[in-house]
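Asker: The amino acid sequence is not available; the structure is as follows:
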């Protein structure tokens, strides 16, 4: 392996930063870490991200997936998942609680995965990194001290983060319950407008939009005041009248931003 690519949601960057610190503690040089959320580890200004990713991914890339509800709510992350699965051979999923192994969907297997607060798994992660990148092992006493300090910081992050509902759980909030009645017709009509002569893309568009409708119906952040969420949802419907994917993306970003404001 010649590089590690960390696939993650930008909303989970505070956890990703801790993983980067740990990789560097193990002895991995910073230039061998690709992570889009931090300057010096990502794509240079002016570079097309998807093109860069397409050119960079190969069998010599180890992919670490930072999995959470935020990850599965991101269209970009799901695109990354598909691309990395096809073009790379080695993958390590790391889950952020309360996200569970049972929540993992798509192509990522969980047999070699770990939770970000599982102490025992970090020794295995260290062994894999040392082996794949030819790194001389760090002094064991130093490693244990740095690992335990890392875990302490991770647990503090988890405990300080608001508990969010799973994107496919909870009760539907009562905002215009009949809003989605004609969604299928709207989606089909819009697919022909977006992709008039491409039936494959029409089908892809329809499936993604229907999935977004289902997620919107069940999106119910329990830690957000219902009136505040109502304002967010109504604005999403005004801004993106015929695009349910964008409505969902807008809602989730606004909800996460509201959570962060409440933490200040």
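Answerer: Sure thing, it's come through. No experiment lies behind these values; they were computed from the predicted model shown.
Asker: alpha carbons only for contacts and neighbour counts from here, please
Answerer: OK.
Asker: tell me the helices in the stretch 151-264 of the chain, going along the chain?
Answerer: According to DSSP state H, counting those that start in this stretch, the stretch 151-264 of the chain carries its helices in the segments 183-194, 199-218, 226-239, 244-263.
Asker: Can you tell me which of those is nearest to residue 12?
Answerer: Minimum separation from residue 12 across the helices of the stretch 151-264 of the chain (Cα to Cα) falls at helix 244-263, 10.5 Å.
Asker: okay, now the one to match up with it:
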């Protein structure tokens, strides 16, 4: 953490008024780095939602380890924690709040929402207020009652809106004041450091002249030579100083090149070295920040990492991105399963993917599903995106369990389900902000979002039937040299009757021989799996390959199928 980090964060606060959750996390990291216990307590309390007694005590214990590390006693820490909770956290959150259950204004009410929840609630209220309109064409009496109802609802939500914004403003001001104080402290320390460096320089220059006087000898032709252990030691001290404190590589190279042949040479190398040291008295010793081009470079392309089996979900998602404002072009979207957005003809697949993921201007969008985690290429993309530290977001298909997120993706990073309206709203805001797009009229967005969620729900309904239907190979029985009998267990955990479009089987024996076949369509036309039915069906198949039914290896068996929705 350096002065530039603090100043950058302060500039970010200028751009954000209420959506300050990410900035709070950033400032919290700064406070933890500095062991600023008071600020850690304040930000941790504001990051937490529904602060129950158990959460309060857990937070108290968690921060106590930091306080002890800083050298505070248990009593000192307790005093600070209580003071922050009562005089800062509660004081900033105490307001006159209209309580919906009691239908009255509760004075001295402490709003317990976290910073992120306050931001979300503000967005919800603003949408409610925007849509709370009086229908046209009402009778005068009906118009009167509708107007009364509208004003009452507006009054309630304006009360909540004002309170939430006031709380966030107070938290924001607290964080800014803290950063300004840290900045001032670091500026003073920097000035002191500069003074120390310049004093060290003056000492080196003075020592140089003393060493020259001590180590100089006149040659046969009256030429002055400087050499000796003290001269070499002085040169090495100068090199160490420059290497440690001077980030300008040109200055470093110049000094080091001169120093190489300085011993047992004349005055010229010595004078050059003294000249560089003298010039450094006006040098700014602030460390040059490392510029991360992959973060600072503007993102202008989305790489959709998905399983090809989820093509229907992905097609709908690309349509939604187009509606948000992402252009219909392979320059702005890469999706290997969709024509026009896929790998160009003639390109090597793996080399192309490698180049895409090495670009600094892409955002990776993971479409997580059961199929994704069964796809080796998808998992490879996930690992590559993680290694190259790409900006990424995760969207979950409706039937995928959030708890099953594994691998390189951080499950604590915000993800959302495809049919989650609030999640889609935040996703749209992220895309609009990241790609600097024009805002969409909310009515148009509501319509586009509904079309998308309707599509997703329809796809998910069919997928759920497949997920809730199981077909397992129980036994392979050889009947003769050409025929075998398969014992297949069918399980239907739904309340619906199931009909199969197809069932494909891949069998393998212990010698590595494989056999691929499909269930005859005539069998499937007559076959039904009734609600909550669990049964074994025996079907006879011909086989003629080198596969040996008696040596069937169940671990090598694969069954794929699809059912009618």
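Answerer: In hand now; what should we look at? Here the structure is a predicted model, which is why all the values come from computation and not from measurement.
Asker: of the helices of the stretch 151-264 of structure 1, which approaches residue 39 of structure 1 most closely?
Answerer: helix 244-263 (21.4 Å).
Asker: Residues contacting the closest one, please?
Answerer: Applying Cα atoms under 8 Å, 6 or more residues apart in numbering, the contact partners of helix 244-263 of structure 1 are 11, 73-74, 162, 208-209, 212-213, 215-216, 221, 224, 229, 232-233, 236-237, 239-240.
Asker: Then stretch 84-96 of structure 1?
Answerer: Stretch 84-96 of structure 1 has contacts (Cα under 8 Å, 6+ apart) with 57-68, 101, 107-110, 112-117.
Asker: returning to what we had before: okay, the helices of the stretch 151-264 of structure 1 in a markdown table with mean neighbour count and distance to residue 125 of structure 1 next?
Answerer: Putting the helices of the stretch 151-264 of structure 1 into a markdown table (neighbours: other Cα atoms under 10 Å; distance: least, Cα to Cα, whole Å) gives the following:
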| stretch | mean neighbour count | distance to residue 125 of structure 1 |
| --- | --- | --- |
| helix 183-194 | 16 | 44 |
| helix 199-218 | 17 | 34 |
| helix 226-239 | 15 | 40 |
| helix 244-263 | 17 | 30 |
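Asker: Between those, which one is closest to residue 78 of structure 1.
Answerer: Minimum separation from residue 78 of structure 1 across those (Cα to Cα) falls at helix 199-218, 11.4 Å.
Asker: pretty sure residue 276 of structure 2 is in a helix, no?
Answerer: Yes: counting by DSSP: H, G, I helix; E, B strand; the rest coil, residue 276 of structure 2 falls inside a helix.
Asker: hmm, back to that, and the helices of the stretch 151-264 of structure 1 as a markdown table, adding distance to residue 123 of structure 1?
Answerer: A markdown table is the format used below for the helices of the stretch 151-264 of structure 1 (distance: least, Cα to Cα, whole Å):
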| stretch | distance to residue 123 of structure 1 |
| --- | --- |
| helix 183-194 | 48 |
| helix 199-218 | 37 |
| helix 226-239 | 42 |
| helix 244-263 | 32 |
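Asker: Identify whichever of those helices lies nearest to residue 148 of structure 1.
Answerer: Taking Cα to Cα, helix 244-263 is the member of these nearest to residue 148 of structure 1, at 25.5 Å.
Asker: and the angle from the closest one to helix 226-239?
Answerer: Relative orientation of helix 244-263 of structure 1 and helix 226-239, computed by axes from the mean of the first three to the mean of the last three Cα atoms, to 10 degrees: 140 degrees.
Asker: need the contact list for residue 116 of structure 1.
Answerer: When the contact criterion is Cα under 8 Å, 6+ apart, the partners of residue 116 of structure 1 are 94, 95, 96, 97, 154.
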